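>>> need coordinates for the below:
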Amino acid sequence: MTVVLRSPQEFKQWRKKQSGSVGFVPTMGALHSGHEQLLKTARAENNIVVLSIFVNPTQFNDPKDFEKYPITWDADLKMAQNNKVDAIFYPHAPDMYPDNYRYKVTENEYSKTLDGAHRPGHFDGVLSVVMKLFNVVSPTKAYFGEKDFQQMRLIQGMVESFFMNLEIVPVATVRESDGLAKSSRNVRLTQEQRALAPAIYKAITTSKTADEAAQALSAQGFKVDYVTDIDNRRYVAAFLGEVRLIDNVQI
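Presented below is the predicted three-dimensional model:
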């Protein structure tokens, strides 16, 4: 039986009654098989599994992107139940931001590069909401996909810097059969864009340099934000129409 809890206070009351290890998967919903892998890993490693679904307004630097983010509650609930999730934390924005976002968490170096350079304020919103979620859920372990590698590294750094009592567990990127990284935003691609999207994975895995990969994508009609190699990992962000896709691979 999966229980759905709407407010931080309600969740904390439920949490007090639980014992054993708690595995936590924070999401913005529109769940796909990448999220399901996080849930399966959490289920295998913990006594209790908690899923959060919250489309966090503070991490969207583009209001239109926020408005268009897919909401698929019925399918999300079914996936949670199929994977034996014990509780879903499904809060309202005013309950998560009673201070109207006066207080925030900021990282001043790594968050200003890559996605942070192209999405001002994005990682402030991510780190702030994740710290709030950790404080509400009190997990033993929290699970993050490596597709959002920069995000995962920043959250690991926050946990270490603030002496937070939990472990961040990375889970490998889940891909479609054609190589496209699973993402909630993929559903917004047109049929033609979806056919072209796997070129991102092909470019970053077959090109000798980041510049070569960027040129290959631009030539195919992508609007490239960046392709960059840092610490033996190649990162990419590129638009197909209005949809921004990101990926990364070890090199």
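
>>> hey, let's count contacts and neighbours off CA atoms from now on
OK.

>>> for S52, see how far away W14 is.
Per C-alpha to C-alpha, to the nearest Å, W14 is found 14 Å from S52.

>>> neighbour count: the two, which is higher?
The neighbour count for W14 versus S52, taken as other C-alpha atoms under 10 Å, is higher for S52 (21 against 14).

>>> my guess is the more buried one contacts T27, does it?
Yes. Look at S52 against T27 with C-alpha atoms under 8 Å: they come within range, at 5.7 Å.

>>> mind listing what's buried in stretch 8-16?
Across stretch 8-16, burial judged by 16 or more other C-alpha atoms under 10 Å covers 8, 11, 15.

>>> list the buried residues in the longest helix seen in the chain.
The longest helix of the chain (DSSP state H) is helix 122-137. Across helix 122-137, burial judged by 16+ other C-alpha under 10 Å covers 122-131, 133-134, 136-137.

>>> show me what whichever helix or strand comes after it is packed against.
Next helix or strand after helix 122-137 toward the C-terminus (DSSP states H and E): strand 141-145. The contact analysis (3 or more C-alpha pairs under 8 Å, 6 or more residues apart in numbering; DSSP states H and E) places strand 141-145 against strand 22-27, helix 33-45, strand 167-171.

>>> out of these, which one sits most buried?
Burial of the helices and strands packed on strand 141-145 is given as mean neighbour count (mean count of other C-alpha atoms under 10 Å); strand 22-27 ranks first at a mean of 24.

>>> to compare against the first, here's the next sequence to fold:
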Amino acid sequence: MTSGSGGTETSGSGDIGRTLDLLWDTGPRPSRGPKPGLTLDRIVETAVEVADRDGIGALSMRRIATELGTGTMSLYRYVPGKGELLDLMLDRVQRPSQDAAALGDGGWRAALEALGHATLALYRRHPWLLEVNQSRPILGPSALEGMEKVLSRIKPMGLSDPELLSAIIMIDGYVVGAARTLLYQEQAERGSGLTDAQFWEAQRPALEKAMLSGRYPVLAGLSEDTFGSGFDHFGFGLRRILDGLEVFVAARRATE
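This next block holds a predicted model:
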């Protein structure tokens, strides 16, 4: 389950009942449309492709219809509107991997670490997710299957059910922050025309002068690789969160 950000779009903004019918295939099936091969799956897949390529701001029923080579009204045979389509997209991209090893080969810690890396990869593939407010998600089969898989792996932590959910929320919150930072870096590079290395190189003369001034002795004494790209900041932070959970789990077991 992904939490998203304040964003430009909001999950659950369409007709909730109709969205659930579409997610769980419990509603009436659309009558055959004028364009052979047009299906709800194709509409959702095309919408995801547009959002991946051009951002969530480019998403509209007209744009999807153009991509599919059909009239806008044809889409309404399958999905009521953009709000419902967005929720279908969210569930589609959150389909969990069917690889049994996707959540690691070990216990709960390996599962949560794998979840963190998989969630970061999800945001990298679909950066528009960071622009969607998912504070009130519509839960479809993909979201529930993903939660089921994670919870089944971390249940042995021995925590209460709310605490287990909180552990997942904690990991997701950390990943959202890291993913947003990466996205902003990429946007800044495209917008400025400067690579990250060029950006910092432009500041080097001023920073070297500041370090020689004696006003910043701790900064001046840092090793040369401190700000290098070789250190895995994401992995370091994720492991420290898991270290904290490990201490908490051990303390809980000791009291029991």
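
>>> can you give me the TM-score here?
TM-score for the superposed pair, counting by TM-score structural alignment, normalised by the length of the first structure: 0.24. Supporting figures: 108 aligned residues with a C-alpha RMSD of 6.6 Å.

>>> burial count for the residue lying closest to T119 of the second structure once chain neighbours are set aside?
Once flanking residues are discounted, T119 of the second structure sits nearest to V175: 6.9 Å by C-alpha to C-alpha, 6 or more residues apart in numbering. V175 of the second structure: 25 surrounding residues under other C-alpha under 10 Å.

>>> turn the helices and strands packed on strand 141-145 of the first structure into JSON lines, including distance to V227 of the first structure.
Listed next are those as JSON lines, based on distance: least, C-alpha to C-alpha, whole Å:
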{"stretch": "strand 22-27", "distance to V227 of the first structure": "26"}
{"stretch": "helix 33-45", "distance to V227 of the first structure": "23"}
{"stretch": "strand 167-171", "distance to V227 of the first structure": "22"}
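
>>> what's the closest of those to A237 of the first structure?
Closest to A237 of the first structure of these is helix 33-45 (C-alpha to C-alpha; 18.6 Å).

>>> after the closest one comes which helix or strand?
strand 48-53.

>>> next, the angle from that following strand to helix 33-45.
160 degrees (axes from the mean of the first three to the mean of the last three C-alpha atoms, to 10 degrees).

>>> which strands and helices sit next to the helix ranked longest in the second structure?
In the second structure, with assignment by DSSP H, the single longest helix is helix 161-192. Judged by 3+ C-alpha pairs under 8 Å, 6+ apart, the packing partners of helix 161-192 of the second structure are helix 108-125, helix 233-255.

>>> the next helix or strand after it to helix 161-192, inter-axis angle?
Following helix 161-192 of the second structure in sequence order, the next helix or strand is helix 196-212 (DSSP H and E). Angle, helix 196-212 of the second structure to helix 161-192, by the same axes, to 10 degrees: 90 degrees.

>>> contacts for helix 196-212 of the second structure?
Helix 196-212 of the second structure has contacts (C-alpha atoms under 8 Å, 6 or more residues apart in numbering) with 185, 189, 216-217, 219-220.

>>> that helix: what's the following helix or strand?
Beyond helix 196-212 of the second structure on the C-terminal side, the first helix or strand identified by DSSP H and E is helix 217-220.

>>> quick check: buried residues in the strand or helix carrying R63 of the second structure?
Element membership of R63 of the second structure [criterion: DSSP H and E] is helix 61-68. Neighbour-count burial for helix 61-68 of the second structure, with 16+ other C-alpha under 10 Å as criterion, is recorded at 61, 64-65, 68.

>>> stretch 118-126 of the second structure now?
Result for stretch 118-126 of the second structure [16+ other C-alpha under 10 Å]: buried residues 118-120, 122-124, 126.

>>> next one: stretch 141-161 of the second structure
For stretch 141-161 of the second structure, by 16+ other C-alpha under 10 Å, it's 142-147, 150-151, 153-154, 157, 159.

>>> just to revisit the earlier point, so which of the buried residues of stretch 8-16 of the first structure sit within strands?
Using DSSP state E, no member of these sits in strands.

>>> okay if I get the residues you listed as CSV plus distance to Q150 of the first structure?
As requested, the buried residues of stretch 8-16 of the first structure are exported to CSV (distance: C-alpha to C-alpha, whole Å):
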residue, distance to Q150 of the first structure
P8, 27
F11, 29
R15, 30
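
>>> out of the residues you listed, which comes closest to D76 of the first structure?
Nearest to D76 of the first structure among the buried residues of stretch 8-16 of the first structure, with distances taken as C-alpha to C-alpha, is F11, at 18.8 Å.
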